[in-house]
Structure formats: structure tokens, C-alpha cells
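> sequence and predicted structure, then a few things I'm wondering about:
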Amino acid sequence: MRVNFEFRRFSNGLIFAGALLLPLALGACTEQQAKESDKGRPVLVTAVHYESRSPERSFVGTIRPRIEADMGFRVPGKVAKRLVEVGQIVEVGQPLATLDEVDLKLQAEQAAAELTAATGVLAQASAAEGRAKDLRARGWSTDAQLDQAKAAADEARARLNRAQRSVELTNNSLSYATLEADSRGVVTATLIEPGQVVAAGQTAIRVARSAEKEAVVAIPETMVNFAKQSAANVTLWSDPNKKYVAKLRELAPAADPATRTYLAKFSLPAADDAVSLGMTATLTLSDPETERVARVPLSALFSQGEAPSLYVADAKTGDVSLKPVTVKAYESKDVLITSGVEEGASVVVLGVQKLDPAQKVRVVSSLAF
């Protein structure tokens, strides 16, 4: 009997202690809920991102010069010096290579000697013509003698003219012994060496002009019309964050027989020194007339008989505002909007029907959509 009495006494004590602790626990829970309520209503948001409705197309290409000239000597001869190497940048008028000038100087001296002789012959023929005219005027000479003197003088004048042209040609040939760059560019190939005998016009140095560069890509036949109508830009693999505006300059009229693609050349008017020949580039084609839209979940759209709207939340202040938006199209799970909210804005995607612009919210998660 004493044991039952002790057990009953212990049970009554536990019940009494629980009755005292229950109000304290309930008070703690109420206080925690109050703190959570002060921080704002938790909401799930997603960032708005506008993009072209039609997908962009990208192709890998190579940076090449628009003009790459094969330069050669205009006269034949033996190469004396080659003054440039592959990869060297050359300026206008810079010597690239020279020929042995011995034979060319001899030809120039020969032409000068012929000019001196022609000058003397013309002086003698002119004097004879003058005397023949004087004698004919006095009646001491015949017309045949006068005509003969005139013909000799005319021949001497023609000979002098020919000698003068010969001197100019030999001087030009002597100047052609030095091959000079006709524009600023970079040497891409050297096809001659000192001691080599070259013919007139034979390719000696290949120079790529740096005035204009272009991106060369292979376009599949299904994208040919798209390439003609699209806006293009180019990014380099070495600097993918910088874009260069590109313009279609040339499109091959026939497909490559092996790859069945069309070679397209896009000029880069704003290319700087960072765009080097031979670099790998990415050409991106996009439709310039395509409207830019943002895709958000259907659950984010708020509408009560008025214009569709989105709740935009500010994570710093906890404020929420209702923004009317323009809807482009509805899809099975998403809605496409064209305006109303800014790029990067945080819109609430769940529970928008229970939100009030006057209440505070707390961003608990961000949905990458």
C-alpha cells in the first residue's frame, strides 16, 4: 500500500510540472513566430532575363586578311638579300628584298651613252637642216637636198626621244631591283633565298594587308538564307567577352564538294590589334527583327480581371510591388513577356494570389529558370 501511495504521489508531481512548463513552451513558440513574421513573408523568386525569341546560331571560323598579295620583282635577276622574316610587320615603302644590280647598272650606263650619242647626232642634223634651208632660200640648193636634210633631222630627233625613253626604262629597272611593300601588313610567307635566280613576276614575298580583317566560316546550306539576312558578331576564343560587329562581304556561289558547306567571309570594320591573323573566332548569327522576350513560370502571373502583372521583390528592403506586363504568348508551363519589368528583376513565382503590395517579404530562395 505504501508503494502505490508513493507512485501516485510521483505521478501527480509530473502532471503538475507539465502543467507549469506548457505555458512557457507555448510562449516561446509564439515569440519565435512573431520574430519570423517581423522578417516578412518568405517568397520564392526568379530573375527576369530577356533574350531573342528565335535561337542564335554560332559557327567556328578563322581570322584572315581580306587582301593577301603575292609580291615579286618586276625584273629578272639574282637575289642579293632578303630583308624580312615571316610574321614581321612591314610599313609602306619598306624594302623586302634586293637583286644584284650589276647588270642593271650596265644597262643604265649603256642607255645613258646612247642618249649622249643621240644628242650629238641631233645637233649635227639640225645644223645641216638649217644650212640646207638657207641655201635653198638663196637658190643654191635643190628641193631634194632640203628634203634629205629634213629627213635626217627628223630621224635624229626620234633617235634622241628613243634614247631618253631607254634611259627612263633602265632607271626604272634599276629601282625595281629593290622590292618594297606597297601597304602596311604582315609577312606571311617568304619564297626566296639569297643567291636564287628569279624571273620577273615570280612570287617572292607574301604580305597580308592589315587594313581590313575578316572572319571566314563554313555555312551549311540550310543556313545560307539565314546568314544573308541576319545580324552577325564575332568573338575571339582568346577574349570571349569582347564582341566585334561583322558584315557579310562574300558568300561562295557553290558548295564545297567535300563538306557541302558554303564559304562565307564576314568583314570586321572595327577590328583592332588584338585581332591577329589565324586566330580562332566564333561567329554568331541572330535575326535583328526578332523581338526579345523573357520567359517566366505561369504561376508568377497575377491577374484579377485587369492587365496581367508580376510581383517584383526587393531582397534588400523586403518591399514587393505589382508591375503590369505585356504578354507575348502563353505556353504550357510558361508565359513570354516583352516589357513591364527590367532585366534582372526578381519576380515572385509562387503564392502571388496571397501577396499584398503593402506587406514585407523575405526572399528565401532564388529559382534559376
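Structure received. Residues are numbered from 1 along each chain as shown.
> from here on, contacts and neighbour counts on C-alpha atoms
Fine.
> other SSEs contacting the strand or helix carrying Cys29?
Using DSSP states H and E, Cys29 sits within helix 2-39. Counting contacts by 3 or more CA pairs under 8 Å, 6 or more residues apart in numbering; DSSP states H and E, there are no secondary-structure elements packed against helix 2-39.
> next structured bit after that helix?
strand 41-47.
> quick one on the thing from earlier: the helix holding Cys29 to strand 41-47, inter-axis angle?
50 degrees (axes from the mean of the first three to the mean of the last three CA atoms, to 10 degrees).
> Lys328: neighbouring residues, count only.
15 (other CA atoms under 10 Å).
> what's the first helix or strand after the longest strand along the chain?
Across the chain, the strand with the greatest residue count (assigned by DSSP state E) is strand 239-251. Scanning forward in sequence from strand 239-251 by DSSP H and E, the next helix or strand is strand 261-268.
> I'd say Ala80 and Val102 touch.
No - contact between Ala80 and Val102 fails when scored by CA atoms under 8 Å: they sit 10.9 Å apart.
> same drill for those two, tell me which one is more crowded.
Using other CA under 10 Å, the more surrounded residue of Ala80 and Val102 is Ala80, with 18 against 11.
> before we move on, the earlier item: taking strand 261-268 as reference, get the angle to the longest strand of the chain.
Going by the same axes, to 10 degrees, strand 239-251 makes 110 degrees with strand 261-268.
> residues in contact with strand 239-251: which ones?
227-228, 231-236, 262-271 (CA atoms under 8 Å, 6 or more residues apart in numbering).
> another structure for you, compare them:
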Amino acid sequence: MAHSILKQIVKRLVIVTGTVVVIATAGVAITFGSEALANRAASAPTPDAAKTVPVSVAPITLAHEYTTQRRFLGQIEPATEALLSFELNGRLSKLLVGEGDSVAKGELVARLDTSLLDAERKRLLASQNATRAQLTFAKTRLARAQDLQAEGFSSQETLDQAQATFDELTSRISEIDAALLTLDINSEKSVLYAPFAGRVGAQDVEEMETLTAGQSVLTLIETSTPQVRVGLPLHLSAEDIGQVSIVVNGIDYPATLDQLRPDIDPATRTRTALFSLQSDATFAFGQSATLSLETTVQATGTWIGLDALQQGSGSIWTVLVVEDGIVRTAAVEVLYLQDEQAFVRGSFAQGTQMIQSGAHRVVPGQQVQILAGEG
């Protein structure tokens, strides 16, 4: 039994001794490993400190108004366009102009057949001559009757009859004169003159056609002062419209406001404005034109490039500014967009340094370096 106990004691000593040896060996390994790692770390080069990102900034300059550029579609039309016609019935004997012809003011453009008027004039002139001859005799007879009646050789009835004949012939002469005047007027109305200088548009009849009074013969278009008709919003007044430009076929032409009508177009719910084009260029009437209208809006803000805008939370837009070398965000409200710029107002003050370019390379809270010569 004593032998068995001794055997167990020896076994336990062996286990304890092995454990101590393993622990000692591990400690030595850890010690030498730590020293090796420390020596390797000490021999490695020290990394450079992270460099600050250079950014381009510009001080914010506040403005108290901005100008909007709005465009409205319109149409070119002549200042005057007239449908020429005769006031009388008749046969068109001469049409002296054709479509597209240029005419001067007062130029003869058409004539009716006046043969019936000429015949009537001859008849009236003959009747006038005959009546004047009768009036001459009646005047002599009246003078004789007056002398005889004064001497007592003629009755009052004879004198009255002579007076009545004279008065009747005098009235007949006046009637013939009025008829001749009517013929003169009808003769004048049988010729058609251009009321203004321009060019012939549509030609509605041909020579030798029989026309009725008021039937359109041709359209005359004034070409010297073309106008542009545009529908404008109701809130605009004539005082809001100054010197404007109108684009036709990609070319800007200066224009001035002629009239702003007081009524509202029932179809478009706009007010019609008429502008005169200040140009000697030739325009095709009926073609489209675009009115470019500048309007000044009173608001405090600044112009920034679109690439400086960033989408914030929700519907808020932000820009990045630099304060003491640190990137911060400033909320802005976009008031107007034009080309590659936006007019905004926001939580910034005059002179705040805003990042103009490279905003995508930095984040709020990051330290940055302002490029030399800026800020």
C-alpha cells in the first residue's frame, strides 16, 4: 500500500513539473516575441499625418434683388392689314396689282367698269343744257310779264304763271346738278386706291368678275412696322415692361411696347400686348416669335453655381461653407434658376466663405485648407 501511495506522489510531481516547464517556456516565447515585434515596429518608418484637403472658396456677397428672365411665345403680324373692296356693285374692268406686289400709298390698284356712269353723265349734261335754255326763256318771259303787269296790260295770274315756270326750271337745274354730283361720287368709288404703302396679300377676285358692294378684292398688308402679339400674365402692367427683346429665327431684336390691352383673352386668360420690332429686317407675318422679358424681384440672397448645391434632408438644399478651417453646412432656399446658376437665400452672412468647387471631396466637420489667394 505504501508502494502505491509513493507511485501516485511521483506521478503528480511529474505532472506539476511538466506544467511548470510548459508555462516557463511559453513565458520565454512571449517575452522574446514581444521584444521582436517592438524592435520591428521601432525600425519601421513613421507614417505622415493625414493632409488637409485644399478647397476653393469665395466670400458670399449678398444682393437685395435679382432679375428673372421669362419667355412668352407670340406671333408676328402687320401693324395694319386691310381688306380692300368697292362700295358699289359693278364689273371689275382692271386689276392692276397681283399677290406679293408692292404698292405705294394712293396708288391705283383696281377699277370698275364705268360705262353706265359715263352714259348717265352724258344724258344729265344734255338735260342740263336743255333746262338752262328753257330757264333763259322763262327768265325773259317773267321780266316781260312783270313789265306788262306794272303797266296794267297783264293780269296777276299771267305773272304768277311766269314766276312758277321760272322757279320750276331753277329747281330742275339744281336737281340735275345733284345728280351729276352723285355720278362724280360714284365714279370716284369705282376706282380703288391703296390707303397706305405695303404689299398685296391674298387676291380674291379676277378681272371681268361682277362684284357686289363690299366684296373683298384683295388684302393689303403694311410691311414697314411689323408687330408682335403676345399674351402676358395678368399681374404685369405697362410699367413693368421696359425695353425688351424678341427672338425671331434665333436672332434677338429690340422691341418696344405699343399697347397693353385692358381686356382679357377668354381662351388663354392673358392680356394681349403689342410690341413693335425695331429692325429693318424682313419678317414673314404669322411666324412665331419669343418675347424675352426681364423682371426685377426684391429679395436678399446670392448667386451660386448649381454644382455648389447639395441635397439635404427632406426637401432642404445646402451649401458647404468654411468656418475656422472646418467645413460646415448652410441651409438655403432656391428662389430662381437661370442657366447654370441659382439665386438662393439661407443661413449665411455677408462674407461667409463658401466652397465653390470640390465640394464633393469634403464632408461637414472635416478640416480643409483654403487655397492660397482665396478667402
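Structure received. These numbers were taken from a predicted model, which means no experiment stands behind them.
> how alike are these chains, TM-score-wise?
With the length set by TM-score structural alignment, normalised by the length of structure 1, the two chains reach a TM-score of 0.61; 278 aligned residues with a CA RMSD of 4.3 Å.
> that older thread, name only those of the contacts of strand 239-251 of structure 1 that count as buried.
227-228, 231-236, 262-268, 271 (16 or more other CA atoms under 10 Å).
> among the residues you listed, which pair sits farthest apart?
Taking CA to CA as the measure, these span a maximum distance of 23.7 Å, between Tyr262 and Ala271.
> to which residue of structure 2 is Arg159 of structure 1 aligned?
Taking TM-score structural alignment for the superposition, Arg159 of structure 1 sits opposite Arg172 in structure 2.
> quick one: the host helix or strand of its match to structure 1 mean distance?
Following DSSP H and E, one finds Arg172 of structure 2 within helix 156-188. For helix 156-188 of structure 2, the mean distance to aligned residues of structure 1 following superposition is 1.9 Å (mean CA distance after the TM-score superposition for structure 1).
> list the buried residues of that helix.
159, 162-163, 165-166, 169-170, 172-173, 176, 179-180, 183, 187.
> and what of stretch 362-369 of structure 1?
Using 16+ other CA under 10 Å as the test for burial, stretch 362-369 of structure 1 gives 362-363.
> mean deviation of the longest strand of structure 1 from structure 2?
Here the mean offset of strand 239-251 of structure 1 against structure 2 after fitting is 2.8 Å, by mean CA distance after the TM-score superposition for structure 1.
> how about the helices of the stretch 1-150 of structure 2, start to end?
2-43, 115-151 (DSSP state H, counting those that start in this stretch).
> tell me how many other residues crowd the aligned partner of Lys189 of structure 2 in structure 1.
Lys189 of structure 2 maps onto Tyr176 in structure 1 when the alignment is built from TM-score structural alignment. Residues within reach of Tyr176 of structure 1, counting by other CA under 10 Å, total 19.
> Tyr176 of structure 1 reaches Val75, doesn't it?
Yes - if you go by CA under 8 Å, Tyr176 of structure 1 and Val75 touch, sitting 6.6 Å apart.
> how near is the residue nearest to Phe266 of structure 1 when sequence neighbours are not counted to Arg57 of structure 1?
Nearest-residue entry for Phe266 of structure 1: Leu248, 4.3 Å, with adjacent residues in sequence omitted and distances by CA to CA, 6 or more residues apart in numbering. Separation of Leu248 of structure 1 from Arg57 of structure 1 (CA to CA, to the nearest Å) stands at 15 Å.
> show me what the strand ranked longest in structure 2 is packed up against.
Scanning structure 2 for the strand with the most residues, using DSSP E, yields strand 288-305. Packing contacts for strand 288-305 of structure 2, counted by 3+ CA pairs under 8 Å, 6+ apart, involve strand 63-78, strand 244-248, strand 341-346.
> tell me the angle of the shortest one relative to strand 271-277?
The directions of strand 244-248 of structure 2 and strand 271-277 differ by 80 degrees, with the same axes, to 10 degrees as the criterion.
> hmm, who's touching strand 244-248 of structure 2?
252-256, 277, 288-294.
> now with 10 Å?
71-76, 228, 251-257, 275-278, 283, 287-294 (CA atoms under 10 Å, 6 or more residues apart in numbering).
> picking that back up, of Leu248 and Arg57 of structure 1, which one has the most company?
More crowded of Leu248 of structure 1 and Arg57, by other CA under 10 Å: Leu248, with 19 against 15.
> if we ignore the residues flanking it in sequence, what's nearest the residue nearest to the spatial centre of structure 2?
Nearest to the mean C-alpha position of structure 2, by CA atoms, centre = their mean, lies Leu291 at 2.0 Å. Leaving out its chain neighbours, the residue that sits closest to Leu291 of structure 2 by CA to CA, 6+ apart is Ile246, at 4.5 Å.
> now which residue in structure 1 aligns to the one you found?
Checking TM-score structural alignment: Ile246 of structure 2 goes with Thr235.
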